[in-house]
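Novice: A predicted structure for the sequence below; I have some questions about it.
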Amino acid sequence: MAPVLPPTGIEPVDQYGVDGLSVCRTEDKKSLIFYPATYRPQNDPEYEDPNGSAHAWQNQEEAMEQLGWLKKIHEIIGASDPTSHPHVQRLLETQTGTGFPIVEFVDKGDLYSFLRTNPKPVVPSGKGSENPLTLKLRWALNIASALAFLHTKNIVFEGLSPNTIRLRSDLSAALVDLDAAAYKEQTGSDGMADGYRCPDWVEAPLADQAETWITPSQDIYAFGSLMYYLLVEEDPEPWKDEEDMPELEENDLDEIIRKCWVREFGSMAEVVKAVKMIVAQEGLELSGGG
């Protein structure tokens, strides 16, 4: 049976989706609306009040909590200047009546799928465009600067992976699925299951034990894994002890990966600086950079 959509004339979109939620594109094709996968408007013949429904599929409680968390993360972002970042998906509004979040549509698909279908993507024009590293360094700088921005808000993205990075029409990168993000001791949704986890990741942080909280260092570790993926287009093997760390080359890019993994960077701002130094050394001009 075709899904019954929220009453705003929106169209389905297949390439987005978070467990328990459905996502549709608005009529102007510029934004997306998130809503529970089991949603039925009240005028639907199969609608039942979720509070009194005997059908488990009608229970939207977990999905609504997930949507509430997504909105809270965006509220935290918007509570202080700067209120947005060019490489973080923006909340545009909430739907009148339902309160469902409407976010900007990042139109080129996720990074993982893009690299699979475009093994030799067209590199943006400009100085250094013939360098095969140009596009990957651009993505790295986009994401590093986005993570650094979130950290200024005490938000840890937590779910970083090629699947939670989407590309815009100019091939710049943006973080999406912010329901996976964590704030202090509060974790995000199960989207973290698909992200890069550091060896000491804690599944259930405790409010009264700060040592268990999600910290920016976990994003720094994940960024190192993302850099590894960008260079070899394979995920690094999980490791706990430094001697088991995936083998790296002796060059500046791999040194960034190593320093992310062994926590020699004190902040994402330091990582951004390191990536920018490589861009400068290569003599590249990155339109849509950090």
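Specialist: In hand now; what should we look at?
Novice: C-alpha from now on. contacts and neighbour counts both.
Specialist: OK.
Novice: chain center to stretch 167-181: distance?
Specialist: How far stretch 167-181 lies from its chain's middle: 6 Å, per CA atoms, centre = their mean, to the nearest Å.
Novice: Also stretch 71-78?
Specialist: In terms of CA atoms, centre = their mean, the centre of stretch 71-78 is set 15 Å apart from its chain centre.
Novice: How about it, which residues are buried there?
Specialist: Residues of stretch 71-78 classed as buried: Lys71, Ile73, His74, Ile77 (neighbour count, 16 or more other CA atoms under 10 Å).
Novice: Let me have those in TSV, adding distance to Lys29 and secondary structure as columns.
Specialist: Output for those, formatted as TSV (distance: CA to CA, whole Å; DSSP: H, G, I helix; E, B strand; the rest coil):
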residue	distance to Lys29	secondary structure
Lys71	21	helix
Ile73	24	helix
His74	21	helix
Ile77	24	helix
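Novice: another structure for you, compare them:
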Amino acid sequence: MADKYVPTYQVNYPDGAKFLTIGGSGLIYIFPSNAAEVLKVPSTNPRTRHNHAIERRIYERLGTHPNIIKCLRMDDYGIYLERAEHGCIRQYFLDGGTATLRERIQWSLDIANALQYVHEHNIRHADLSGRNVLLDSSRKVRLCDFAGSAIDDDKATVWAESGFRHPDDDEVKHSTIRAELHALGSTIYELCTFSQPHGREVEEWIVGQWIREGKYPSVKEVILGDIIMKCWNGGFASAKEVAQSIKQESGNIFAR
């Protein structure tokens, strides 16, 4: 019975599924008989179920992309997703994981390309950060968690965390490209430094206040630092432009 206990809400899940973790967008189950997939199940909370329905629509539209976690199938229980062995990149770093210079640049490029693909399908992620970037067994990054994202005329019901969220509330409310690219800059910062903007030690409300005041962490010694700052300052018009700049900077770095 212990495996079936969920501390927050009663949910339905198939026989053989084992509870793994709970997050803001649902509960995650694994299958001992199949380590390659996980099941994302909504709770009975109305907002969670609404966000889950949005995520279903988004996965149906997105199809397959090499840097977006693959949706294997859906049924009445929930959404079955490809399992990323190393979990989210933030926890990977917190657990002592590391990455080479080449990997960090490649991961930044891959997430920029994935975000561009999402935008081309009239979707805005709205909550981009290292907690929604997974690392798979082949050490490729995969964007995940579209529960509550914006699609077509449906506004997002989630928003990025402090340090990633755009300082202008109107940009956040409407899930604008500027807001998305601001979060992309912070995500690249996290991929390159193994740390969130202003770190984990500072309380979220303080980080949010600093960002609203234009106080960003120094990127002078950070790889891709100029690109990160340009994302924060609204200097890019699209994630595609960010990806192109990363490619160019990568060529410069490895040509030295």
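Specialist: Structure's in. What do you need? These numbers come from a predicted model, not from an experiment.
Novice: for the buried residues of stretch 71-78 of structure 1, which one is nearest Ile214 of structure 1?
Specialist: Among the buried residues of stretch 71-78 of structure 1, Ile73 lies closest to Ile214 of structure 1 (CA to CA), at 14.5 Å.
Novice: In structure 2, what residue corresponds to that closest one?
Specialist: In structure 2, Ile73 of structure 1 lines up with Ile58, judged by TM-score structural alignment.
Novice: Look up how far Trp159 of structure 2 lies from that match.
Specialist: Here the criterion is CA to CA, to the nearest Å. By it, Ile58 of structure 2 lies 17 Å from Trp159 of structure 2.
Novice: What of Arg212 of structure 2?
Specialist: 15 Å.
Novice: do the same with Gly185 of structure 2
Specialist: Gly185 of structure 2 is 15 Å from Trp159 of structure 2, where distance means CA to CA.
Novice: Identify the residue nearest the aligned residue in structure 1 for Ser186 of structure 2 in space, chain neighbours excluded?
Specialist: Aligning on TM-score structural alignment places Ser186 of structure 2 opposite Ser225 in structure 1. Using CA to CA, 6 or more residues apart in numbering and skipping the chain neighbours, the partner closest in space to Ser225 of structure 1 is Pro236 (6.4 Å).
Novice: returning to what we had before: unless I'm mixing things up, the match of Ile73 of structure 1 is touching Asp152, no?
Specialist: No: assessed by CA atoms under 8 Å, Ile58 of structure 2 is found out of contact with Asp152, at 10.1 Å.
Novice: what touches both of the two?
Specialist: Counting by CA atoms under 8 Å, 6 or more residues apart in numbering, the contacts common to Ile58 of structure 2 and Asp152 are Ile123.
Novice: what does Asp169 of structure 2 align to in structure 1?
Specialist: Using TM-score structural alignment, Asp169 of structure 2 pairs with Trp201 in structure 1.
Novice: before we move on, which element is its match in?
Specialist: Trp201 of structure 1 belongs to no helix or strand when assigned by DSSP states H and E.
Novice: secondary structure element for the spatially closest residue to it that is not a sequence neighbour?
Specialist: In space, Trp201 of structure 1 comes closest to Gln218 once its chain neighbours are excluded; the distance is 7.4 Å by CA to CA, 6+ apart. Gln218 of structure 1 is part of helix 216-232 when elements are defined by DSSP H and E.
Novice: counting contacts, what elements does that helix pack onto?
Specialist: Counting contacts by 3 or more CA pairs under 8 Å, 6 or more residues apart in numbering; DSSP states H and E, helix 216-232 of structure 1 packs against helix 134-151, strand 155-156, helix 252-261, helix 268-282.
Novice: returning to what we had before: check the buried residues of stretch 71-78 of structure 1 and tell me the two furthest apart.
Specialist: Longest distance between any two of the buried residues of stretch 71-78 of structure 1 is 9.8 Å, between Lys71 and Ile77; criterion CA to CA.
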